[in-house]
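Chemist: Have a look; sequence and predicted model below, questions after that.
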Amino acid sequence: MSDPIHTQGEGRHAHSQDLRVFHGVEAWVFDLDNTLYPAHSDVFPQINDRIASYVADLLKIDRESALKQQKAYYHQYGTTLRGLMTERDIDPDHFLAYVHDIDYSGVAPNPDLGAAIEALPGKKYIFTNGDRPHAERTAAALGITDHFEDIFDIVAADLLPKPGREAYDKFLARTGVSPVRAAMFEDLSKNLTVPHELGMRTVLIVPEGSRVIFEGDWDLEKDTAPEVDFVTDDLAGFLRAVRGSLD
């Protein structure tokens, strides 16, 4: 048997895992925020700020209290939207339109990422807890829209967010993706738990420059964090390495 393929030094990504585990993957599933664009693009901070403003206006509380309530909803329900729907019966369409009314000028076109995604065999999907218009605007800013088969958003999931199992079941039912022939890319490890249990290959995206720090802790804890197969702070480089391993 040949030696495993190690990933250190190939695009600043991952630990010493064998990229040949991606053989047979026919569906490549990408989270959107802080995954397809880097965290420093100032997209999600704007969304977070808009959510806080929405909560403050709705509940008639100050901003500091709104941030605490927003965090509480997030931890209890998975998203602030789910918490507000459950406890306040808000209009989800109004909420989604409000919080995604942001400036996308910080999202730079990324032809390198586009080429890496295009080169992957099979179909590619965006699976996001945001809404489809936000995903479409973001993908357009990145210049990667044409590389995706479909966008599965929070509305398509009947407003049931990741990491809840129902969201993944709805994604699989709608797309026909076989999880054992799929790979999932996420910036939140908790959102990889269900994909891992379903048999997907899982990749955690961390902020640029933080992989080495993260990996040091993660390697010590990986026995208790089995949902993460690979770690990278360079998505395009990682995808190129994966594609190279398939030849």
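Modeler: Cool, the structure landed. Just so you know, these numbers come straight off a predicted model, no measurement behind them.
Chemist: use CA for all of it now, contacts and neighbours both
Modeler: OK.
Chemist: would you list every one of the strands in this structure?
Modeler: In order along the chain, the chain carries the following strands (DSSP state E): 27-30, 123-127, 150-152, 182-186, 201-205, 230-232.
Chemist: and the fourth one, what does it pack onto?
Modeler: When contacts are defined as 3 or more C-alpha pairs under 8 Å, 6 or more residues apart in numbering; DSSP states H and E, strand 182-186 sits against strand 27-30, strand 201-205.
Chemist: Which one of those lies nearest to Asp93?
Modeler: Each of the helices and strands packed on strand 182-186 was checked against Asp93 via C-alpha to C-alpha, and the shortest separation belongs to strand 27-30, namely 23.2 Å.
Chemist: Quick one: list the elements packing against that closest one.
Modeler: With contacts defined as 3+ C-alpha pairs under 8 Å, 6+ apart, the packing partners of strand 27-30 are strand 123-127, strand 182-186.
Chemist: which ones are touching the residue nearest to the spatial centre of the chain?
Modeler: In the chain, the C-alpha nearest the mean C-alpha coordinate belongs to Asp31, at 2.4 Å (C-alpha atoms, centre = their mean). Neighbouring residues of Asp31 by C-alpha atoms under 8 Å, 6 or more residues apart in numbering: Ile126, Phe127, Thr128, Met184, Phe185, Glu186, Asp187.
Chemist: of these, buried ones?
Modeler: Buried residues within the contacts of Asp31, defined by neighbour count using 16 or more other C-alpha atoms under 10 Å: Ile126, Phe127, Thr128, Met184, Phe185, Glu186, Asp187.
Chemist: Alongside the first one, take a look at this:
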Amino acid sequence: MSADLTHIDTWLFDLDNTLYPVESGFMGEIEARMTAFVQKVTGLERDAAYALQKSYLAEHGLTLRGLMLNHGVDPKDFHALFHDLSLDALAHDPELVAALERLPGRRLIFTNADAVHAERVMARLGLTELFDDVFHIGSFGFVPKPDPAAFERMNAEHSIDPATTAFFEDSERNLAPAAALGMTTVLVGPHAPASTAPFVHHRVEKLAPFLRDARVREAA
């Protein structure tokens, strides 16, 4: 059965591995550059740097946050690593574009990436004109999802009513604070069907068919 989203008027989307499939492999290059940066900052060998990278991700929700707190890294230096990434792995998806276009109300991006990365990826995917705003990591003071403070800032900035908001994410734990606020949560990706988290309301392997088939309110 299609999902009943007739109560939703604000559509909140994560960016990476949500608005394009994880199978693209795009995040692999991001991770590789991140590991090399951690090596440079810490002097660790690659395996140890990768382990520290993942440790910071687990502890802080974002590798950058751990690097800022423990090594004084300037976020501008960190984000510059990704501004020249090839976007060849990302493909325009007409089915996703059509599915997003049918959604009534506001469409927003909520990402732990920076503004430049978000703009480049959205332009490559042909999604720029479909979204009203991008709430990026700089917008919430480099305090990343899943920290509730990030959600509080976003809600205040955009006057979001959680009861009429759906949040789409590939990271299960980032959905927990959204559900606690009263948002409808959607876990996206090949791992989604296996999720048993009570705060995940919908689990979808492919985003476009879910949005295409969902019941939404009629446009005013």
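Modeler: Here it is on my side, so go on. No experiment lies behind these values; they were computed from the predicted model shown.
Chemist: For the two chains, what TM-score is obtained?
Modeler: TM-score for the superposed chains, counting by TM-score structural alignment, normalised by the length of the second structure: 0.95, backed by 218 aligned residues with a C-alpha RMSD of 1.4 Å.
Chemist: Make JSON lines out of the contacts of Asp31 of the first structure and add distance to Ile151 of the first structure.
Modeler: Output for the contacts of Asp31 of the first structure, formatted as JSON lines (distance: C-alpha to C-alpha, whole Å):
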{"residue": "Ile126", "distance to Ile151 of the first structure": "5"}
{"residue": "Phe127", "distance to Ile151 of the first structure": "6"}
{"residue": "Thr128", "distance to Ile151 of the first structure": "8"}
{"residue": "Met184", "distance to Ile151 of the first structure": "14"}
{"residue": "Phe185", "distance to Ile151 of the first structure": "14"}
{"residue": "Glu186", "distance to Ile151 of the first structure": "15"}
{"residue": "Asp187", "distance to Ile151 of the first structure": "17"}
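Chemist: ok, and which of the helices and strands packed on strand 182-186 of the first structure has the densest surroundings?
Modeler: Per-stretch averages of neighbours, counted by mean count of other C-alpha atoms under 10 Å, single out strand 201-205 among those, with a mean of 25.
Chemist: quick one: that strand aligns where in the second structure?
Modeler: Under TM-score structural alignment, the counterpart of strand 201-205 of the first structure in the second structure spans residues 184-188.
Chemist: about what we covered before: any chance of TSV for the helices and strands packed on strand 182-186 of the first structure, columns distance to Pro45 of the first structure?
Modeler: Below are those laid out as TSV (distance: least, C-alpha to C-alpha, whole Å):
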stretch	distance to Pro45 of the first structure
strand 27-30	20
strand 201-205	17
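Chemist: for those, which one sits closest to Pro133 of the first structure?
Modeler: Minimum separation from Pro133 of the first structure across these (C-alpha to C-alpha) falls at strand 27-30, 16.2 Å.
Chemist: so the closest one matches what in the second structure?
Modeler: Strand 27-30 of the first structure corresponds to residues 10-13 of the second structure when matched by TM-score structural alignment.
Chemist: same question, stretch 53-65 of the first structure
Modeler: Stretch 53-65 of the first structure covers residues 36-48 of the second structure once aligned (TM-score structural alignment).
Chemist: Check how far the longest helix along the second structure sits from its aligned residues in the first structure, on average.
Modeler: Ordering each helix of the second structure by length in residues (DSSP state H) puts helix 26-42 first. Mean deviation of helix 26-42 of the second structure from its aligned counterpart in the first structure after superposition (mean C-alpha distance after the TM-score superposition for the first structure): 0.7 Å.
Chemist: Any idea how many residues pack against Asn112 of the second structure?
Modeler: Number of residues near Asn112 of the second structure (other C-alpha atoms under 10 Å) recorded here: 25.
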